[in-house]
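>>> Quick one: sequence and predicted model below, then my questions.
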Amino acid sequence: MHSAPVKRSNRLARGRAVGVLCAVAASLSLLSACSSDDGDDTSSGTKQADRAAEQAAATASASASPRLSEDQAERRKLITATKVDWDKAAMTAEKEVSGGKLLEIELGDDDQGNPEWDAEVVASDGTSTDVRIDGVTGKVTKSEKDKDQDAGDKKENTDKLAAAEITSMKAAETATDRKKGTVTSVGLDDSDGGPTVWAVDVVTPATWVKTTFDIDAGNGKVLHENIDRD
C-alpha cells in the first residue's frame, strides 16, 4: 500500500525537472548558462527524490512486518520495563526466608501493571512463602506464608528440592545456552512417573516468542523444548 505514494513522488520530481529543461530551451540567449545550472538543479532534485523513495520503502517494509500477538505484546511490555533480572530477584526472595530455597519464580505485573517477580521460597521444613519483588527497584513488596499448606504439601516441597542436583541458576544457564534471550520463569516441577525438572521460560527479544525448556534437575540434560509462538 505504501509503494504507490513513492511512485507518485518520483513522477512529480521528474515532471518538474522536464519543465525546467523546456523553459531553458525556450530562452535561446541564456541556453548555455541555463543548461549548466539546470543540470545541477535536476541532479539535486533527483537525489532528493531518491532519498525520499528509500525512506518510504523502509517505512513500507517495517509496516509489512507481522503484528505481535496479545501475549507477545505483553511480554515486550514487561521485559522492556523490567530492570531487575530473575537471578537477582531470586536471591532477594531467598533472603526473606531463613534457610529458604527457591522453588519457582515468574515475571508478571502488579495491580498497577508494573513488572513484578512472584517467587515461591521453601524453608527447611517445607513451609512455602510467597515473595513479591518489584521488577524495577528490586525491593520486596510482599512476603507471606501460604496459610493453606499441610504436612503433605510441605513434604512435596522438600522432596522436589531434595531431587534437584543442579541449581536453578545452572538450569537457566543451560536454557539460555540453547536459546539466547531473557529468562522470565524458572520453576521446579515433578511429573507422574518422570524425573523432577526445572522448567525455564526464555523469551527472544527480536520476536518476543517464548521457549520453555524442561531440564532434568538430576543431571542437567534438556528433556523437552516447546516454542510458544502465540
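Great, that's in hand.
>>> For the rest of this, base every contact and every neighbour count on C-alpha atoms.
Noted.
>>> what's the longest helix in the protein?
Counting residues, the longest helix found in the chain (DSSP state H) is helix 31-63.
>>> dump the residue contacts of E104.
119-121, 185-188 (CA atoms under 8 Å, 6 or more residues apart in numbering).
>>> can you redo those as JSON lines with neighbour count and distance to K155?
Listed next are those as JSON lines, based on neighbours: other CA atoms under 10 Å; distance: CA to CA, whole Å:
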{"residue": "A119", "neighbour count": "27", "distance to K155": "19"}
{"residue": "E120", "neighbour count": "24", "distance to K155": "15"}
{"residue": "V121", "neighbour count": "28", "distance to K155": "14"}
{"residue": "S185", "neighbour count": "22", "distance to K155": "23"}
{"residue": "V186", "neighbour count": "28", "distance to K155": "21"}
{"residue": "G187", "neighbour count": "19", "distance to K155": "17"}
{"residue": "L188", "neighbour count": "24", "distance to K155": "14"}
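>>> Show me the two of these that sit farthest apart.
V121 and S185 (14.0 Å; CA to CA).
>>> what about stretch 173-185, distance to the chain center?
12 Å (CA atoms, centre = their mean, to the nearest Å).
>>> Over to stretch 123-143?
With CA atoms, centre = their mean, you get 24 Å for stretch 123-143.
>>> End to end on that stretch, go ahead and measure it.
Taking CA to CA, to the nearest Å, stretch 123-143 runs 13 Å from one end to the other.
>>> Buried ones in it, by neighbour count?
123, 126-135, 138, 140, 143 (16 or more other CA atoms under 10 Å).
>>> and what of stretch 202-210?
Those would be 202-205, 208-210, for stretch 202-210 by 16+ other CA under 10 Å.
>>> Same check on stretch 54-64?
Here stretch 54-64 shows A56 as buried, counting by 16+ other CA under 10 Å.
>>> and that stretch, how far out from the chain's middle?
The answer for stretch 54-64 is 23 Å, by CA atoms, centre = their mean.
>>> any chance you could map the strands in the chain?
Taking DSSP state E to define them, one finds strands in the chain at 101-109, 115-122, 128-134, 140-145, 182-190, 196-204, 209-216, 222-228.
>>> returning to that earlier point: could I get the buried residues of stretch 123-143 as JSON lines with distance to L12?
JSON lines is the format used below for these (distance: CA to CA, whole Å):
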{"residue": "A123", "distance to L12": "75"}
{"residue": "G126", "distance to L12": "76"}
{"residue": "T127", "distance to L12": "75"}
{"residue": "S128", "distance to L12": "71"}
{"residue": "T129", "distance to L12": "70"}
{"residue": "D130", "distance to L12": "66"}
{"residue": "V131", "distance to L12": "64"}
{"residue": "R132", "distance to L12": "61"}
{"residue": "I133", "distance to L12": "59"}
{"residue": "D134", "distance to L12": "56"}
{"residue": "G135", "distance to L12": "53"}
{"residue": "G138", "distance to L12": "57"}
{"residue": "V140", "distance to L12": "62"}
{"residue": "S143", "distance to L12": "67"}
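>>> what about versus this one:
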Amino acid sequence: MKRHLIIATAAAAALIAGGTVTAVAATSDSGSGGAQAAAQQTAHTAPSGPGTAQVQDGRSSIRMADGNDGQGDIREAKAAKVTAPDAAAAALKAVPGTVTGLDLDADRPGLVWDAEVLGKDGKQHEVTLDAGTARVLNQHLDRGDDDDRGPQRAALTNARTTAAEAARSAAPRGTVTSVELDDDHGPKPAWEVETITKDGKEHTFLADPQSGKLTAAPAQDADDNDGSDD
C-alpha cells in the first residue's frame, strides 16, 4: 500500500514579518479512496520596537463603557482604584521623563488613565494605564506637532511642581480626574486640575508650576466643567 504525504508551508519570511504561518499535512491512501487527516499549526509574533509596550491583553481590569447619560464622570471616579499621583508614577516607570497630562476615561479598553509623558529622549509619549491596577495597557509615541508644545516645554523646564503634586494638592477638594499643563487661563501655563465630588459636582483648579499654589479656575472656565460629562 502506497502513501503520499503532501505538506504545504508558508515562507519562513512570514514569521519574521510577524505574520501567521499555517502548515497543512494530508495523507491519502490510493487503495481506500482518499482518507485524509489534517493538522494545523499557527505561530504568531507580537509587535515590538521603540515606543511599544509588551502587554498581556491591553484591556483594563475595570470593564466600563463610556456613558452618555451625564453620570459617566462620577461613575468613573468611584470605580477607579488608582489615583492620579499613582498613575503618574506608573507612567514614569514605563517612560522616564516628565508627566505633562493625566486623564481618567472609560473607553474600549475599559476604565483607564491616559498619561502623556515628555520622555528623557525628548519625545512625547502616550501611556494607557489600567485604572484598577496601574498596569501598562498600551504605549506609543505621540506624532503631534512639536511646535505646538513649545510653551509647554518651556514651562516644564523651570517647573518646581509636578503633575502628581498638583493632583495631591487638589485631592482634598474631590477625586482628581484630569491634570494638564494648560495656558488657557492666563499669560503663563498652569496645571489645570479637574475634580469631582461625591454629589457629582465638577470643579477646576489651577496649580502654579513654580509655587504649587492652588486656586479656583476663573468662573467662566469652572462653569464649563460643572455637571458636564465629556
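That came through fine. In this text, all values refer to a predicted model and were calculated from it rather than measured experimentally.
>>> Could you report the TM-score for this superposition?
Superposed pair, TM-score by TM-score structural alignment, normalised by the length of structure 1: 0.60. Supporting alignment: 155 aligned residues with a CA RMSD of 2.3 Å.
>>> before we move on, back to that, in structure 2, what range does the longest helix of structure 1 match?
Alignment of helix 31-63 of structure 1 against structure 2: no match, by TM-score structural alignment.
>>> if we can go back for a sec, tabulate the strands of structure 1 (TSV), appending distance to L31 of structure 1.
Output for the strands of structure 1, formatted as TSV (distance: least, CA to CA, whole Å):
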stretch	distance to L31 of structure 1
strand 101-109	72
strand 115-122	70
strand 128-134	75
strand 140-145	81
strand 182-190	67
strand 196-204	63
strand 209-216	64
strand 222-228	69
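>>> dump the residue contacts of T137 of structure 1.
T137 of structure 1 sits in contact with 83-84, where contact means CA under 8 Å, 6+ apart.
>>> Which position in structure 2 pairs with it?
Match for T137 of structure 1 (TM-score structural alignment): T133.
>>> any idea how far its match is from V112 of structure 2?
Relative to V112 of structure 2, and taking CA to CA, T133 of structure 2 is found at 10 Å.
>>> cool, and Q124 of structure 2?
19 Å.
>>> Repeat that for G144 of structure 2.
21 Å.
>>> which one of these two has more residues nearby?
V112 (33 against 9; other CA atoms under 10 Å).
>>> The equivalent of that one over in structure 1: what's it in contact with?
Here V112 of structure 2 is matched to E116 in structure 1, going by TM-score structural alignment. Applying CA under 8 Å, 6+ apart to E116 of structure 1 gives the contacts 107-110, 132-136.
>>> Now distance to E156 of structure 1 too, for those, in CSV please.
Output for the contacts of E116 of structure 1, formatted as CSV (distance: CA to CA, whole Å):
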residue, distance to E156 of structure 1
L107, 24
G108, 25
D109, 28
D110, 28
R132, 22
I133, 25
D134, 28
G135, 29
V136, 33
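>>> Where in structure 1 does stretch 21-41 of structure 2 align, residue-wise?
Counting by TM-score structural alignment, stretch 21-41 of structure 2 sits on no residues of structure 1.
>>> which stretches of structure 2 form helices?
Using DSSP H, helices in structure 2 cover 12-16, 72-79, 84-94, 150-158, 163-170, 219-225.
>>> right, so of the ones you listed, which gets closest to V24 of structure 2?
Nearest to V24 of structure 2, of the helices of structure 2 and by CA to CA, is helix 12-16 at 14.8 Å.
>>> any idea how far the closest one is from the chain center?
31 Å.
>>> Likewise for stretch 75-87 of structure 2?
That offset, for stretch 75-87 of structure 2, works out to 14 Å (CA atoms, centre = their mean).
>>> Can you list the buried residues in it?
In stretch 75-87 of structure 2, counting by 16+ other CA under 10 Å, buried: 75-77, 80, 82-85, 87.
>>> centroid residue for structure 2?
When CA atoms, centre = their mean is applied to structure 2, the residue found nearest the centroid is T128 (1.4 Å).
>>> Tell me who's in contact with that residue.
112-115, 136-139.
>>> one more time with 6 Å
113-114, 136-138 (CA atoms under 6 Å, 6 or more residues apart in numbering).
>>> And those residues, which is closest to P96 of structure 2?
V136 (13.8 Å).
>>> Is the closest one in contact with E126, as I believe?
No - using CA atoms under 6 Å as the test, V136 of structure 2 is too far from E126 to be in contact (10.7 Å).
>>> what about N219 of structure 1, neighbour count?
Neighbours of N219 of structure 1 (other CA under 10 Å): 11.
>>> repeat for the one 5 residues further on
A count of neighbours around H224 of structure 1, defined by other CA under 10 Å, yields 11.
>>> Show me what it aligns to in structure 2.
In structure 2, H224 of structure 1 lands on A216 (TM-score structural alignment).
>>> ok, and the closest non-adjacent residue to that match?
F205 (4.4 Å; CA to CA, 6 or more residues apart in numbering).
>>> Surely H224 of structure 1 touches D214?
Yes - look at H224 of structure 1 against D214 with CA under 6 Å: they come within range, at 5.0 Å.
>>> gap between V6 of structure 1 and G15 of structure 1?
14 Å.
>>> R16 of structure 1: how many residues sit nearby?
12.
>>> Compute the distance between it and T82 of structure 1, please.
According to CA to CA, R16 of structure 1 and T82 of structure 1 sit 52 Å apart.
>>> ok, K101 of structure 1 to A199 of structure 1 distance?
Counting by CA to CA, the gap from K101 of structure 1 to A199 of structure 1 is 16 Å.
>>> before we move on, the earlier item: what residues are up against the residue nearest to A216 of structure 2?
Counted by CA under 6 Å, 6+ apart, F205 of structure 2 has contacts 192-193, 215-217.
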